[in-house]
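Asks: generate coordinates for the sequence data below:
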Amino acid sequence: MEFWLDRGVDGFRVDTVNMYSKPSGFPDAPITDPTATFQPAGMLYCNGPRMHEFLDEINHILARYGAITVGELPHTPDMARVLRYVSAEAKQLDMVFQFDVVDVGLGQTHKYETAPKSYTLPEFKAAISRTQDLIRGTDAWTTVFMENHDQARTVSRWTDDSPRYRVPGAKLLALLQACLSGTQYIYQGQEIGSVNAPKETYPLANYLDIDSCLFISMIKDRYGSENTTELDKAFDALQHLARDHARIPMAWNGKAIFGGFSEPAEAAGKSVQEPWMKSHPLAGEINVASQVDDPDSVLAFWRRVLRMRQEHVDLLVYGDHYTLRLEDRDLYMFVKESQTDGTKALVVLNFTRDEKQWAPPTAQELGLPEDKGVELVPVMLTGGKDRLQVLAPFEGRLYLVKG
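Replies: Okay, here's the model as predicted:
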C-alpha cells in the first residue's frame, strides 16, 4: 500500500474485503442442494475471526496518508456487523459496497439458477432501505451503486430494455440513484443507459466470464450436454444476470469499428484488432457519440440529476430515507428528510409498463401535523410535464414537500 500511497493515490477500492480470514479447521459448508457439486459457503469464507484485526493493521497505514477506502462486503446481511466495518469509531473502512440490492432476484444455491425477473418490487425496496438505514442515527457512511463490473445492466434487470421503454427506464433508475444518500458510484455505460446484450444477436458462445462458463458446465453435467431445454433456461438466466454484460466493450461511437472501442487507432489509420469480447449488438443505437449533444438523452439526464443532487446536498446526499407504502408492487415512493433542518422531499417512481394513478401521501405519512395542508413542488421529472396524479410507464418524479 505504501508503494502506491507514496506516489499520491487517494485511496483503495478493496476487493472482497471480508474474505481474508477463515475459520480454523476449514469446515465444509452445509449441504443445501444435494444435486450441486458446490454448496453456498458465504457464511464460512466471509467475516472470519481475524478480519477486524487485519483491517486495523491496514487502517493504521492508511490513516497516516488520509487515504479513503471502499470495500466489497458480500454475504453480510446483519447491519450490526456491517457497522463494525464502517463506523467512524471502529476506524476500519470508510465505506463498503453492500450487496443487498444487487443480490435481489438471484438464485439461492447458484446465483444464475433462477428465471429472469424473479423478485418483487417490495423486495427491491426493502433491500435499498437496508443500505440507506445504515447511516440513520449512526456514525457510519454508505454507498449507492446498482452496477459494476460484476453486475448485469440495471435497465434490463429492473425496468424494461425494449426500444420503447429503455430510455424511460434508464432515466427512472438515474433519478432513483441520485436521490439516495451516500457516495455515488456510476459504472461505465450506466450513464448512457446501456442494456444487456440481446439473446437473439449475442449467442452463448460470446459469454466468456468464468462464472458463466462454470454455470453452463454445471448445467451440462447435471442434465446432459444435449438437453436443449435446460441449456436454453440457463441461457435465459445468463442473458438476464451474467457479468459479461458489464464487460462488453464500451460503445463510444456507433459508426466506428467495434463500437469505437479503438477509435483513436482507427482515426490514425492503424489496424484495429477485435476486443477480447464481441461488441454490443446495439452499439449503433446506444452509444456516447449519439447522446453527447442530445438534450433528451440518458446522458443529458444523468448530468441534470447530478447537478440537482449537488443543489440539495442536505436532502439527497445526507438525508434520512423512509420508504412509504412498502407493499405496493408497482410504485416505489420514499421520503428524504434533511438531518439538519427537517426539510423533506418525496420521490415517486412507476416501475411498470402501464400508466398508473397514484395518490399523494398524507400529512401523516410524511410525518407532518395532520392539520396542515401538503404542497408538492416539482423539482425533477423524468417525463414531460407534471400530470398531477398520473404517472406514465417508468416515469419518476422528485418533489419538495411544503407543509
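
Asks: use CA for all of it now, contacts and neighbours both
Replies: OK.

Asks: would you map the strands across the stretch 101-250 of the chain?
Replies: Using DSSP state E, counting those that start in this stretch, the strands of the stretch 101-250 of the chain run over 143-144, 183-184.

Asks: how about stretch 175-193, which residues are buried there?
Replies: Judged by neighbour count (16 or more other CA atoms under 10 Å), stretch 175-193 contains these buried residues: 175-184, 186, 188-193.

Asks: quick one, which of the strands of the stretch 101-250 of the chain is nearest to Lys356?
Replies: Closest approach to Lys356 among the strands of the stretch 101-250 of the chain is made by strand 143-144 (27.2 Å; CA to CA).

Asks: next, the second sequence, to be compared with the first:
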Amino acid sequence: MKQTDQYWWQNAVVYQIYPRSFQDSNDDGIGDLRGIISRLDYIKKLGADIIWLNPIYKSPNVDNGYDISDYQAIHPDFGSLDDFQELLDKAHELGLKIMMDLVVNHSSDENKWFEESRKGPDNPYRDYYIWRDPVDGHAPTNWGSYFSGPAWQYDEQSGQYYLHLFATKQPDLNWGNPKLRHSVYDIMNWWADKGVDGFRMDVINLISKPEKYVDGELNDGEPYANVEPLVANGHRVHEFLREMHQNVMDKHDLVTVGETPGATIDDAKQYANLSQTELNMVFQFEHVSLDGNANPAFGKWDDRHVTLSEIRSSLSNWQTKLGGKAWNSLYWNNHDQPRAVSRFGNDDPKYRVKSAKMLGTMLHFMQGTPYIYEGEEIGMTNAHFQSLSDYQDLETINIFKQLVTDGKLIDAETMMKYIAFHSRDNARTPMQWNDSQNAGFSTHQPWLKVNANYPDINVENALADPDSVFYYYQKLIKLRHELPVITNGKFGVLPGNDQDQDVFVYTRKNNDTTLFIIINFSDKQLERHYELPDAKKIIISNYDDDKNDELRPYEAKVYQF
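Replies: Below is the predicted model:
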C-alpha cells in the first residue's frame, strides 16, 4: 500500500464548473466552453489544480445534461469537440487538469443504444438496459425513482418495462452485460486518449442492481418505495469497478472520484482504498443529509440548519475512520446542493464573508481532496426565489407536485420555504462576474435567473478587495500546496471538544508539524481557553488580529507549531 503523500491528486484542489451557468461567450443565455476558456486565468489565479466539468455531452437536457444521448459528442449549446480540445490544451498550458463528468448508471432514452434496445428482445442492444415483463399487469416492483413517481416505465413498442432510477427519459444501463461494460470502458479510453485527466463518476455505486428484485419480486411497503437501500452498493459493484480500473485507469494517469449516495465508511474503504484498485476517492453524502426532514415522506425538504454537534460528529467520523485506509473528497456544495454559506453559515450581509471563510477553513484543513464549487470562492448565496416559476430543476418541480399539488401533505407557502433552502437551482444560478447586466454572465436573458444580490457579490468586487473570500480561499489553497501535514497529517478532535455546542477544535499532526484549528460555528461572542505552546504562530484567520481566548462570531484561526 502506498502512503497518502505519494499521489499527486492528494495535494490538489478541484474547482467545479457547471458549464451552463459559468460564462456565456456567444450571447445565447447559456454558458459554454469558449466562456470557460476565457476564464481559465481566473481559476489559475485562485490556485486550483483540477477543473471538474459537469456534463457537456450531447443531451436532450431533461436533467441538465445528466441524460446523455451521445457520449462522444459535445452538446451544441456548449460548442464543439474542437472547442473542447482548445479548452483542454489551454488548461494544460496553464498547468490545469480537466476532469470530465461520467454518467454511466443511465443514459438518455435518445441514446442510440436505447433506441436500438427498445426495438425488441432480439436486438443486440436489448441487454444494454434493464427490461422486465409486467407482473400481474403491473410494474415488476414498487420502486420509486429519485425524481418522484415509479422507477419503471412501460414501453408499448416492446411490451416490457424498463428501469429508470431517475427521470423516465433516463433508462438505467445494465452493468450485468459485459458488452455494455466494455462499451463504457471504450468511451473512457477515447476521452483519456484525447488528454482528459480524470472522471467524476455520477452515482457510480448504483450500477449493480439486485437481480432478485428486478426479476419480479414485489417489495412490501408504500407505493414508490425508497429505492436507494435496494440499489446502492450492490453485490457486484466492486467487481465492476475493479474491472474498470484494469481496463481504463491502469492505462492512464487519471484522477477518479465516485459519487456514492448511501455509501457507508466501510463501503468507502473499498471504493477509495489506498491500494488504488477501484477509485481514487468518493463523494459521500452523510454530512449533506443531516438537515433532512424528520418526516420520511418529505426526504431532504426542510429549512432546518444543521447543528455543530451533528456536522462535527459526521466529518470527524469520516476523517478518523478513513485515515490511512482510503481517501475522501471534501466539499460543502456542488451543482446538487444549496449554497454553503446559506446552508451551513450565515448569508446575512453582516456575517456572510466571515462565515464563508469559516466554512472554508473548517473543510480545507481536513484530510482529503477539497472541491470548490463555482462561486463558493466569492461567497455566493442561495437565490431565495419567491415563485415556483423561477425554478427549472426537475427534482424541485416534481417534489412540489408530489407533496403539494397531488399529495396535499404540506401547504404551498411552507414548501416554497423548503425549496428556497434546498433546491438544486440555488447552485445553478449564473456565475456573478460583475455588477453589469446579468452579472456579466451574458447580455442575453440567462437560462436561469441571476441571483438578485449580484451587484454586491461578484468576482470584480472580490478581486478588488484584499479581504475578500476569494483571497482567503487562494491562501487556503496555497497552504495546502506548501504544508505536507494538511495532506498526510493525522486528524484528531481536541479531547472534550465533542461537548462544545458552538466551537469545533481539531488538530492535524505529522512528525514535523502540528496544526491547531479553531472554528466558531456560531454568531456568538465566546470565551475559550486552550493550552498552546509559546512557539505557536497563526497561519490563517478570518479576523485581522488574535484576541487569544476571545472568539468572535464565526471566527476561524489556525495555529502552527
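
Asks: TM-score for the pair, please.
Replies: Remark: TM-score between the superposed chains equals 0.86 [TM-score structural alignment, normalised by the length of structure 1]; 366 aligned residues with a CA RMSD of 2.0 Å.

Asks: ok so, going back, which of the strands of the stretch 101-250 of structure 1 sits closest to Tyr85 of structure 1?
Replies: Across the strands of the stretch 101-250 of structure 1, Tyr85 of structure 1 has its closest neighbour in strand 143-144 (13.2 Å, CA to CA).

Asks: for the closest one, give me the average deviation versus structure 2.
Replies: Strand 143-144 of structure 1 differs from its equivalent in structure 2 by a mean of 1.3 Å after superposition (mean CA distance after the TM-score superposition for structure 1).

Asks: so which bit of structure 2 is that strand matched to?
Replies: Using TM-score structural alignment, strand 143-144 of structure 1 corresponds to residues 329-330 of structure 2.

Asks: what residues does that stretch touch?
Replies: The contact list for stretch 329-330 of structure 2 (CA atoms under 8 Å, 6 or more residues apart in numbering) reads 257, 281-284, 363-364, 366-371.

Asks: how far does that stretch sit from the chain's center?
Replies: With CA atoms, centre = their mean, to the nearest Å as the basis, stretch 329-330 of structure 2 stands 9 Å off its chain's centre.

Asks: mind checking how far the residue nearest the centre of structure 1 is from Pro49 of structure 1?
Replies: In structure 1, the centroid-proximal residue (CA atoms, centre = their mean) is Met146; its distance is 0.6 Å. Computed with CA to CA, to the nearest Å, the distance linking Met146 of structure 1 and Pro49 of structure 1 is 30 Å.

Asks: can you get me a residue count around Leu448 of structure 2?
Replies: Residues lying near Leu448 of structure 2 (other CA atoms under 10 Å) number 18.

Asks: my read: it touches Pro430, true?
Replies: Yes - between Leu448 of structure 2 and Pro430 a contact is recorded at 7.0 Å, counting by CA atoms under 8 Å.

Asks: aligned counterpart of Gln445 of structure 2 in structure 1, please.
Replies: Alignment note: Gln445 of structure 2 maps to Glu274 in structure 1; criterion TM-score structural alignment.

Asks: element containing its match?
Replies: Using DSSP states H and E, Glu274 of structure 1 is not contained in any helix or strand.

Asks: what's the closest non-adjacent residue to it?
Replies: Leaving out its chain neighbours, the residue that sits closest to Glu274 of structure 1 by CA to CA, 6 or more residues apart in numbering is Phe258, at 6.9 Å.

Asks: what about that neighbour, neighbour count?
Replies: Neighbour count for Phe258 of structure 1, taken as other CA under 10 Å: 25.

Asks: again with Leu5 of structure 1
Replies: Neighbour count of Leu5 of structure 1, defined by other CA under 10 Å: 17.

Asks: now Ala462 of structure 2
Replies: Using other CA under 10 Å, Ala462 of structure 2 has 20 neighbouring residues.

Asks: now the helices for the stretch 51-200 of structure 1?
Replies: Taking DSSP state H, counting those that start in this stretch as the test, the helices found in the stretch 51-200 of structure 1 are 51-65, 79-86, 121-133, 154-158, 166-178.

Asks: reformat the ones you listed as a markdown table; add distance to Asp244 of structure 1.
Replies: A markdown table is the format used below for those (distance: least, CA to CA, whole Å):
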| stretch | distance to Asp244 of structure 1 |
| --- | --- |
| helix 51-65 | 31 |
| helix 79-86 | 29 |
| helix 121-133 | 23 |
| helix 154-158 | 13 |
| helix 166-178 | 19 |
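
Asks: tell me which of these is the most buried.
Replies: helix 166-178 (a mean of 25; mean count of other CA atoms under 10 Å).

Asks: could you list every helix and strand in contact with it?
Replies: Other helices and strands packing on helix 166-178 of structure 1, by 3 or more CA pairs under 8 Å, 6 or more residues apart in numbering; DSSP states H and E, are helix 154-158, helix 298-311, strand 344-350, strand 396-402.

Asks: between the ones you listed, which gets nearest to Gly107 of structure 1?
Replies: Checking those against Gly107 of structure 1 by CA to CA gives helix 154-158 as the closest, at 14.1 Å.

Asks: how close does that closest one sit to structure 2?
Replies: Superposed on structure 2, helix 154-158 of structure 1 shows a mean distance to its aligned partners of 0.6 Å (mean CA distance after the TM-score superposition for structure 1).
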